[in-house]
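1. Need a 3D model of the following:
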Amino acid sequence: MKNGIKKLVISLSVVVGIAVFFSFRAEKDHNFEVAKNLDIFNSIVKELDMFYVDTIDPNVTIRRAIDAMLYSLDPHTSYYPADDQSELEQMIKGSYGGIGSIISYDPKNKYSVIAEPYEGMPAAEVGLKVGDILLQIDDTVLSDKDNQQVSEMLRGEIGTNFVLKVKRPGVEKPLDFTITRKSIQLPTIPYYGVLKDKVGYIEFVSFSGTPAADFKKAFVDLKNQGIESLIIDLRSNGGGLLDEAVEIVNYFVPKGDTIVTTKGKIKQASNTYVTKNQPLDTEIPIVLLVGGSTASAAEILAGSLQDLDRGVVIGNKTFGKGLVQIPRALPYGANMKLTSAKYYIPSGRCVQAIDYSHRDADGKVERIPDSLMTVFHTSIGREVKDGAGIMPDIEVKQDKLPNILFYLVTENHIFNYATDYCLKHKKIAPAKDFALSEADYQEFKEYIKGKDFKYDQQSEKVLSSLKEIAEFEGYLEESKSEFEALEKKLSHNIDKDLDYFSKDIKHILSLEIVKRYYFQKGSTIERLKQDKEVDEAVGILKGNTIYKNILSPAFKPMLSDSISVKLTKS
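-> Purely as a prediction, here's the structure:
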């Protein structure tokens, strides 16, 4: 017996020794490969600098090499040289030095224009208006600058001044504005308010800055206004700070719950995030609106409340970013944002949808297939899956915008008409009461027809292709009359199309007009008048019956069309 135990101990010692040896050897080989390739890279740069036919710019050449190397890992790991820290600072702090306005490029005039100034920010305070054409910054003429270059020139150190020359539609001479750059804090909650049936609504667009404090303030205010349920709109929220997401989850779940676990290569990258405070409200029914732009910390918020059966998720599949980034300081004032871990929400699943460690021969990556997804379970036993973002409990089909509207927007006809409209109307009704009149829409139709507006009709393209195929196969001659009749019916008719799609066109036109008077808040109020997913959420929260049925063990995710039939009879 003793000899047997002795042999077993010796055998185990040998196995452990072999494992340690190979582990040490693998680490040594890895370190050698890293050192070898760094030496080769340094030698290549030196050879290029000395012998290449043209003088290389080391900043440009090496930056391209760094960017290519990092992109081969994942798109979230990025390098920021000392003279280009504004983007990283904005992501971390949610702020930057600038004028506080979205600008867009007008390809027709070949200038950037003011597209949307933020309320209370320098652009709005000095009187810049949507549609103003940016001609000159101090002594620099902007006619040869693209939108990115103009944006970089508008940004700068907080407190610095510059003179902006603009051409305003309807005004003969250019206007000069002296602007002082300020710290631009992008709003995390552009709007919140009370909808019908005492439903609270919070539009939550970012996890940068102080989102938890902003959210708490909005929620407490809504509670004081008497809300009985809550919609959290995360459809435009691309994420941000992980610990802020955990704090917001804590507002609705008890102290001591594990919300997120991160797992990385090194011990410091692995962490567990637990709710630390007493919640604000563990009873109020919650619906979270999500979509393809919902990512990162926003997925933590939606996914955690789904896993804990604390809220119903409505909309469309989220982006699927289950990776955690940290900033790392580099020599000479540079920095990098580095993917250090994956995160896992309460059910144990990771929402990461793309495995960047596996690429095909062309270097492409694919979304994780359904066959490789693992089933997890919420607190009460509902099935959820990993590897595909957050799948909503109720999927709402997206309405397809008409083809004509795409061209009206991309060719700036909506934008330009709204500019003309604002020149003629010094003020409009409050956002909640504003409605585009039939006379206004008739004026818009005449405006479009005066622009000799043309757009591709898909039906005409398909018919033309079908005609070619019919001719090739010998059927055209006997079908000639049918084709001619169909061509007449599908011929371009701007009047007919503008009338047939008037509801969608009026909605986008109204959004463009209202935001010029009432900024982001007004734009949201206008959008809510025709928001399919918000209406779906209000219907689920009304009366609480459907809401409770969704949060039951037997529930299976479904399309919105079948909700009222299936769940009200449960």
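
2. Every contact and neighbour count from this point should use C-alpha atoms.
-> OK.

3. In the stretch 201-350 of the chain, what residue spans correspond to helices?
-> Applying DSSP state H, counting those that start in this stretch to the stretch 201-350 of the chain gives helices spanning 211-224, 242-250, 297-307.

4. how about this one, so we can line them up?
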Amino acid sequence: MSEYKNSSYHIRLPILLAIALIAGVLIGSNFAEPKTDKKYQASIQKFTQLLDYIENDYVDTVNTASLLEESIEVMLDKLDPHTVYIPPRDAELMESQLRATYDGIGVEFNLLRDTLYVVTPLTGGPSETAGIQAGDKIVSVDGENIAGIGLNNRMVYDMLRGPRGSEVTVGVVRKNQEDIIEYDLKRGAIPQTSLDASYMIDDNIGYIKINRFAETTYREFKEALSNLKERGMSQLILDLQNNGGGYMSAAIGIADEFLKEGAVIVSQKGQSKKYDREDRAEEGGIFEEGAVMVLINEGSASASEIVAGALQDNDRALVVGRRSFGKGLVQYPFDLKDGSEVRMTIARYYTPSGRSIQKPYEDGEEVYNNDYYDRFVSGELFSQDSVHFDEDLAYKTASGRTVYGGGGIMPDYFVALDTTDNSAYINRLVANNTIREYTLDFRDNNPEMKNMSVDEFINDFEITDAMLQEVIAMGEKNGARFNRKQYTKSKELLKNLLKGRIAREVFDNDDAFYKVYNNSNEVYREAVNIFMNPDKLKEKSNTVLLQRM
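-> Alright, predicted model coming up:
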């Protein structure tokens, strides 16, 4: 049976298994006992009776399945925003995003101008073994043309992923070769990671960025943490910005590496006591003494908030950034007989001080999903003074500091969103894949770049004005009209983004990307600044780290 998941990701899709659901398949699943309440049974009978009347006696022919889909969508809309139905074809894909491996041909791909472009063959995968190269364009699958047919990511997954050991033939167009090259590939297990970067900022400060909490996240994190500690790390920046969550167990394991034995990490309570639990730290954490900062923002949700809340309430870390998303609900996947599933909220989780950080959802899903826009308009993303908490939801950390429940983790040290160098023009270059296309072409046309070390690249490589003009021209070709005012405003950001992307492609290394790109990340910059100037904490009347620095 699947373990608890705690993710902000959710889908509202047509429900195809309504009859089975109403008949009690969900309620009578392996994890729950059938309900015997007379009112409940009467409701089931009333609904099925109505369906019989519509099917057999209504004047016109009716698509009963569509009626059922709509009725159950309405039913789920009355629950919380994270209880969702996932049809069979999407259940497997969603599950695979959190697994250690998936079965496929092993390529990182991108769709450029309606063509499937191989960004890089994954190390050890079938594509790399067969000889597929970065820059190849896959134009056919099993003899059928796939170029120029309106490909989307879903179609690519369906064509290239499949059972381990199954075979697929792909046709490839390669630069400077006229003929299509065909590769017969046997699908295999493809490893995937959830830790984006791990490196030393200087002789003392280490940095780890996690993009989601997946099956292997805890293992990846422990390995990275141990490696950095061996390299002399005494201070750590743990970056959970825009991490939408995942497996609760991974979050608990990571928090445990920082906390003394017996410290509460998280608890949860449901309507049924079988879902109640409390998780505490065990002995032997790898980094129980060094100073820690946890970076969060409005995109940090769920399992990210478990880690941030546990370390904040135990006064173990300084939380830096902006108020997190605010998801304090726990989902459990109830499998249905046709391969679909319902991910149902079965409990609320609570930080060690006892606070729930779930933001309100009583006003409906539209209001719930517009929360980021509301924060932007209200000024919350730019000023800590714009954040208002209910004093009735005030709690105390282990040392007596006040923290609040009712809507996300509020950082100890607020960092305003920096939009001074952002612009719609830069966003268009990213959205229409111009930046990605240019950096891939640059990598392919400059193979000598691989002879540089990452440090040499960071210190010596410059984005020239000539390169920027090439990007502008490519953007025009892709439909991004040049805007001089916005370009001038965002020039330095564009240069930094290009340099980071080139670093990633040339060295096939996310560490290289983040070493460059983090120069434009305001939360990261402020965290480093605090470590180097600890007196800033005194200015904020927060000494949680001073004794460790």
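
5. re the thing from before, if you compare the helices of the stretch 201-350 of the first structure, which one is most tucked away?
-> Neighbour counts (mean count of other CA atoms under 10 Å) averaged over each of those peak at helix 297-307, with a mean of 28.

6. What's the average distance for that one when superposed on the second structure?
-> In this overlay with the second structure, the average offset of helix 297-307 of the first structure from its partner residues is 0.8 Å by mean CA distance after the TM-score superposition for the first structure.

7. Any buried residues in stretch 429-448 of the second structure, and which?
-> 429-430, 432-440, 442-444 (16 or more other CA atoms under 10 Å).

8. For the aligned partner of Ser510 of the first structure in the second structure, list the residues it contacts.
-> In the second structure, Ser510 of the first structure lines up with Lys499, judged by TM-score structural alignment. Counting by CA atoms under 8 Å, 6 or more residues apart in numbering, Lys499 of the second structure touches 462-463, 513, 516-517.

9. ok, 7 Å please
-> 463, 516 (CA atoms under 7 Å, 6 or more residues apart in numbering).

10. And it, how far from Glu505 of the second structure?
-> Noted for Lys499 of the second structure: a distance of 10 Å to Glu505 of the second structure, by CA to CA, to the nearest Å.

11. need the longest helix for the second structure.
-> The residue-count maximum for a helix in the second structure (DSSP state H) belongs to helix 484-507.

12. Same question for the first structure.
-> The first structure, longest helix under DSSP H: helix 2-51.

13. Which positions within the next helix or strand after it qualify as buried?
-> As assigned by DSSP states H and E, the chain's next helix or strand after helix 2-51 of the first structure is helix 58-71. For helix 58-71 of the first structure, a neighbour-count test (16+ other CA under 10 Å) marks Leu70 as buried.

14. for whichever helix or strand comes after helix 58-71 of the first structure, packing partners?
-> Going down the chain from helix 58-71 of the first structure, the next helix or strand is strand 78-80, by DSSP H and E. When contacts are defined as 3 or more CA pairs under 7 Å, 6 or more residues apart in numbering; DSSP states H and E, strand 78-80 of the first structure packs onto strand 335-344.

15. In the second structure, what range does the strand it packs on match?
-> With TM-score structural alignment as the criterion, strand 335-344 of the first structure aligns to 341-350.

16. How about stretch 5-20 of the first structure?
-> Residues of the second structure matching stretch 5-20 of the first structure: none, counting by TM-score structural alignment.

17. quick one: the helices in the stretch 351-500 of the first structure?
-> Ranges of helices within the stretch 351-500 of the first structure are 403-410, 413-424, 438-449, 458-473, 480-489, 494-500, based on DSSP H, counting those that start in this stretch.

18. ok now the shortest one, how far from the chain's centre?
-> Pointing back at helix 494-500 of the first structure there. Centroid displacement of helix 494-500 of the first structure relative to its chain, using CA atoms, centre = their mean, to the nearest Å, is 33 Å.

19. Kindly report the same for the third one.
-> Taking the mean of its C-alpha atoms, helix 438-449 of the first structure sits 33 Å from the chain's own mean (CA atoms, centre = their mean).

20. hmm, who's touching stretch 251-266 of the second structure?
-> With CA under 7 Å, 6+ apart, stretch 251-266 of the second structure has contacts from 213, 218, 278-283, 285-288, 303-304, 306-307, 310-311, 349-352.

21. do the same with stretch 518-533 of the first structure
-> Residues outside stretch 518-533 of the first structure that contact it (CA under 7 Å, 6+ apart): 118-119, 190-191, 315, 396, 431-432, 511, 514-515.

22. hmm, 6 Å instead?
-> Contact partners of stretch 518-533 of the first structure, identified using CA atoms under 6 Å, 6 or more residues apart in numbering, comprise 190-191, 431, 511, 514-515.

23. Buried members of the residues you listed into ChimeraX, please.
-> If you want just the buried ones from the contacts of stretch 518-533 of the first structure in ChimeraX, going by 16+ other CA under 10 Å, the selection is:
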select :190,191,431,511,514,515
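
24. which of the contacts of stretch 518-533 of the first structure lies closest to Lys167 of the first structure?
-> Nearest to Lys167 of the first structure out of the contacts of stretch 518-533 of the first structure is Lys515 (CA to CA; 20.5 Å).

25. That closest one and Gly522 of the first structure, how far apart?
-> As for Lys515 of the first structure, its distance to Gly522 of the first structure is 6 Å (criterion: CA to CA).

26. Ok, Leu289 of the first structure next?
-> From Leu289 of the first structure to Gly522 of the first structure the distance is 20 Å (CA to CA).

27. between the two, which one's more packed in?
-> Between Leu289 of the first structure and Gly522, counted using other CA atoms under 10 Å, the more crowded position is Leu289 (26 against 22).

28. which position in the second structure aligns with the more buried one?
-> Aligned partner of Leu289 of the first structure by TM-score structural alignment: Leu295.

29. quick one: its match and Gly326 of the second structure, what's the gap?
-> Leu295 of the second structure is 15 Å from Gly326 of the second structure, by CA to CA.

30. For Lys445 of the first structure, grab the count of nearby residues.
-> Neighbour count for Lys445 of the first structure, taken as other CA under 10 Å: 16.
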